[in-house]
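Visitor: Coordinates for the following, if possible.
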Amino acid sequence: MPAHALPDAPAEPDWPALHLHGSASAFRQSLALLQQCARVDATVLLCGETGTGKELAARALHYLSARSRGPFVPINCGALPDSILEAELFGHARGAFTDAKSDSLGVIGQAQGGTLFLDEIDAMSPRAQAAILRFAQDHSYRPLGASRLQHADVRLVAATNAKLEDLVAQGLFRQDLLFRINVLSVRLPPLRERHGDAALLAQAFVKRLVQQYRTDPKHIDAHSLALLQTPRAWPGNVRELEHLVHRAFLLAEGAVLHLDLGAPPVAAPVAWASVHEPDPAPTPAAIDPHANGGTQGDAHADISFADAKAQAITDFERRYLAAVLQRAGGNLSLAARIAGKERSRFCKLVRKHGLQRAGFDAMAD
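Guide: Below you'll find the predicted structure:
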């Protein structure tokens, strides 16, 4: 029997014990495929929108596999700076650089015998993609400053909320790396496709919070549960629902939780037409307050130059951010790279202008 292979077909896993709750058919199909992937020691790519539970799925994949006794090591690929890339991934030998006073394992060495989870692999820089590609080919690597190659007994699991094929077409992701990581693929459906699961998840979150905070039992009121059964957009998916329940739990004065579900069930995400459509050509009256008899002055004529300039900059920023997000299909890491800004600064600008990536995800589809 090959190493890291499970002998017999296992019974249905205890998914709730792995923090994966749901009975919707789309979700159950993903779980069934996840169970199949756990039985073979191959690279897996987990796909899905942000907040759909990709890291939980990766952990389940690990703990259901023959590698369950080994370590599970997650790494956020978007937080891998090129300046220390090799040391972070492959480790370093003593004396490799000024402060290297002893040997150090990188994340690959830490994952020996277990699973290395590459989260947000779409956010990897070209240099990082090349490094991971070399390792993915034969699992050999050389720690920084070392003279010999080492071999790692590690399973790679990657996750993305982007369409990697589109990134390949745009020259932003290596096609050969996509082939290497996409041996097996599991899609985690968004919460809006998991009919009936929102109420089930919310109740599971309440039970976990009761244990976490060691409180008396609490429950969600009937009205909130009824609203959870109605179709909603859930742009933040399961993570959005979890935060909603957590907030209600912390603010509840008694045993009953009232969820702030806002107004409307679903419909479309925010309309972005006003952002994406080009402004109409300026009229003579807008350029020259004396044109057409001078009765219609420019909208900015009654404010200072500094205020008008600030408003113009704000309008430009919003249109530019929206255009970049549209091109990136709502992927913040990719959009930040296109804009040439650090991800944290780019996200701060997005929040400043009240833009929500969900609308751009929908447009990308």
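Visitor: From here on, just use CA atoms for contacts and neighbour counts.
Guide: Will do.
Visitor: count of residues packed around the residue nearest to residue 91 when sequence neighbours are not counted?
Guide: If you skip the residues right next to it in sequence, residue 91 has residue 106 as its closest partner in space, 3.7 Å away by Cα to Cα, 6 or more residues apart in numbering. Here the neighbour count serves as a burial measure; for residue 106 (other Cα atoms under 10 Å) it reads 18.
Visitor: same deal with the one 10 residues further on?
Guide: The burial count assigned to residue 116 is 24, neighbours taken as other Cα under 10 Å.
Visitor: ok, back up a step: for residue 80, see how far away the residue nearest to residue 91 is.
Guide: 12 Å (Cα to Cα, to the nearest Å).
Visitor: Find residues that contact each of these two.
Guide: Counting by Cα atoms under 8 Å, 6 or more residues apart in numbering, the shared contacts of residue 106 and residue 80 are residue 88.
Visitor: hmm, back to that, does the residue nearest to residue 91 touch residue 92 like I think?
Guide: Yes: counting by Cα atoms under 8 Å, residue 106 sits close enough to residue 92 to count as a contact (7.3 Å).
Visitor: Which residues are in contact with each of those two?
Guide: Shared between the contact lists of residue 106 and residue 92 (criterion: Cα under 8 Å, 6+ apart) are residues residue 143.
Visitor: Let me know the secondary structure of the residue sitting nearest the centre point of the chain.
Guide: By Cα atoms, centre = their mean, the chain has its centre lying nearest to residue 50, at 3.7 Å. The three-state assignment at residue 50 reads coil, by DSSP: H, G, I helix; E, B strand; the rest coil.
Visitor: for residue 259, same thing?
Guide: Here residue 259 is recorded as coil under three-state DSSP.
Visitor: Sequence B follows; please return its structure for comparison with A:
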Amino acid sequence: METLDCIAFSSSSQHHSEFSRILPELGYRPQFVSGDAWLNQRRTCSSAITLFLLGAQPYPKDAILAALTPEQRGRSLCVCSSEAEDWDADFMQRFDEFVRWPCHKAELALRLDRLRHREDGGNDPNDSHQEAALWEQFDALNMIGRSASFTATLRLIARIAGCDAPVLIEGETGTGKEMAARAIHYLGERSQFPFIPINCGALPEQLLENELFGHAKGAFTDAKSAQPGLIELANRGTLFLDEIDSLSARAQVALLRFLQTREYRPLGCAGYRTADIRVIAATNARLAQKVAQGEFREDLFFRLHILTLTMPPLRGRKEDIELLSRYMLQRFSQQYRRPEKKLRPETLQALKTYAWPGNVRELENLLQREYLLNDNAELQFSLPSSTGVAAPECEISFEAQPFNVAKSAVVRRFESDYLNWLMETTRGNISEAARRSGKERRALGKMIKKHGIDKTRFRASSTKDGA
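Guide: Next up is the predicted model:
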């Protein structure tokens, strides 16, 4: 049984007894150390990974952080009691792993195993057969990759699928967050029931409760029949909330209330109903940072932040690009009933050196376009970085300008340059531009209109290029 140092910044005897019971069940022998003693003596943690237990009593956060090296933070799990209102998200995210207590025992095991796997360097001499089986399992779910970072992500998805708790998936646009959510659903116990996805950025605030909770007949003027909400449709299955960070304050309150009670009331109904669903949320923003900035409710964040998953960007798994490209081109051949095509070696090398701001989605869109427009059996083409599209620049003279005037000029110039660059890069495709920029489609359209940018001009130029 592995020894685990437990630095207890909590006076609660209940916490001591709970962890004394739970940790041995997970294969760890707890070694408790008083937080005061640890701070005063600057004790070195003897175990490979360390557990920090934070209670309601306010201890100096700066002193705790100063006592830990970045390396130690990277192998420590911060467990914060739900009573500890003073321990905010900004503090906890300084640790690579943190969790709000009480939580599911499986969640605690998952985070400790992840730290231990990281400390061991991820090497398991008996893992080759398991790894091959893992790849085969996720290949069937169209999640393709063999790189170390992506394999670790697949392994974590498989673990998360077996824990029926809320999940927060973070990652850049185009990294496959919805595919990961679907994998969690279809590998879990709820696989025989619905998977209901919803884009929170496209959910009108005035229709929020109707979309989520449904309505009864006669609830409002046009309610000629009863309509179930998404929560009812997802009952016993999974509700996937994409772009969770775009929820308005009102929407966050409504969702929090449901997550707390699992009860909801359709519009026009007198009584409450219950729903048994698993909630998976996704965002391309740093949600903990938005909490620290007051842009997202902390209590909702902790309701969602039970199991977490971060999807790696494509530039961090470039060894997968050849496999992904081959897989996508084979799929296009089957989809369009055309001969198979492959990439020329120099084109493949260019793909591996490109930064991929749109990640796997950008790669897929690029290969699909070139497969359809190129008649050659071997594909050779230029990447967006070599088409003359420059990154947006802001060159404003600040001479004799008040701060606010200069700032407004820079913002206007930046928006105009960025939107023109975005339209040229996406060839006037608003939906793709919204995905790449992380903006809601309607909001992006308003910005384009404000700056007088003609979308059709970019579509016309792309037609000429393809001619």
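Visitor: State the TM-score obtained for the two superposed chains.
Guide: In this superposition the chains share a TM-score of 0.74, using TM-score structural alignment, normalised by the length of structure 1; 301 aligned residues with a Cα RMSD of 3.2 Å.
Visitor: Please name the residues that touch the residue nearest to the centre of structure 1.
Guide: Under the criterion of Cα under 8 Å, 6+ apart, the contact list for residue 50 of structure 1 reads 161, 236, 237.
Visitor: Tell me which residue of structure 2 lines up with the residue nearest to residue 91 of structure 1.
Guide: In structure 2, the position corresponding to residue 106 of structure 1 is occupied by residue 229, as judged by TM-score structural alignment.
Visitor: Leaving out sequence neighbours, find the closest residue to the equivalent of residue 250 of structure 2 over in structure 1.
Guide: In the superposition onto structure 1, residue 250 of structure 2 corresponds to residue 127 when matched by TM-score structural alignment. Leaving out its chain neighbours, the residue that sits closest to residue 127 of structure 1 by Cα to Cα, 6+ apart is residue 82, at 7.0 Å.
Visitor: Please apply the same query to residue 227 of structure 1.
Guide: Excluding the flanking residues, the one nearest residue 227 of structure 1 by Cα to Cα, 6+ apart is residue 261, at 7.6 Å.
Visitor: For the stretch 201-350 of structure 1, which segments count as strands?
Guide: 219-220, 256-257 (DSSP state E, counting those that start in this stretch).
Visitor: What span of structure 2 is the first one aligned with?
Guide: This means strand 219-220 of structure 1. When structure 2 is aligned by TM-score structural alignment, the counterpart of strand 219-220 of structure 1 is residues 342-343.
Visitor: ok, now the last one?
Guide: Using TM-score structural alignment, the residues of structure 2 aligned to strand 256-257 of structure 1 are 378-379.
Visitor: what about that stretch, how far off from structure 1?
Guide: Using mean Cα distance after the TM-score superposition for structure 1, stretch 378-379 of structure 2 ends up 2.1 Å from its aligned counterpart in structure 1, as a mean over the superposed pairs.
Visitor: count of neighbours near residue 179 of structure 1?
Guide: Once other Cα under 10 Å is used to define contacts, residue 179 of structure 1 is seen to have 10 neighbours.
Visitor: what does the particular helix or strand that has it in it contact?
Guide: Taking DSSP states H and E as the definition, one finds residue 179 of structure 1 inside helix 175-181. By Cα under 8 Å, 6+ apart, the residues outside helix 175-181 of structure 1 that reach it are 43-45, 129-130, 132-133, 136-137, 156-158, 164-165, 168.
Visitor: If we use 10 Å, what do you get?
Guide: Residues lying outside helix 175-181 of structure 1 but in contact with it, judged by Cα atoms under 10 Å, 6 or more residues apart in numbering, are 42-46, 121-122, 129-130, 132-134, 136-137, 156-159, 164-165, 167-169.
Visitor: so residue 231 of structure 1 touches residue 192, yeah?
Guide: Yes: with contacts counted by Cα atoms under 10 Å, residue 231 of structure 1 reaches residue 192, the gap being 6.7 Å.
Visitor: dump the residue contacts of the residue of structure 2 positioned farthest from its centre.
Guide: Most distant residue from the mean C-alpha position of structure 2: residue 400, 44.2 Å away (Cα atoms, centre = their mean). For residue 400 of structure 2, the contacting residues are residue 406, taking Cα under 10 Å, 6+ apart as the criterion.
Visitor: To which secondary structure element type does the counterpart of residue 37 of structure 1 in structure 2 belong?
Guide: Structural alignment places residue 37 of structure 1 opposite residue 160 in structure 2 (criterion: TM-score structural alignment). In three-state terms, and counting by three-state DSSP, residue 160 of structure 2 is helix.
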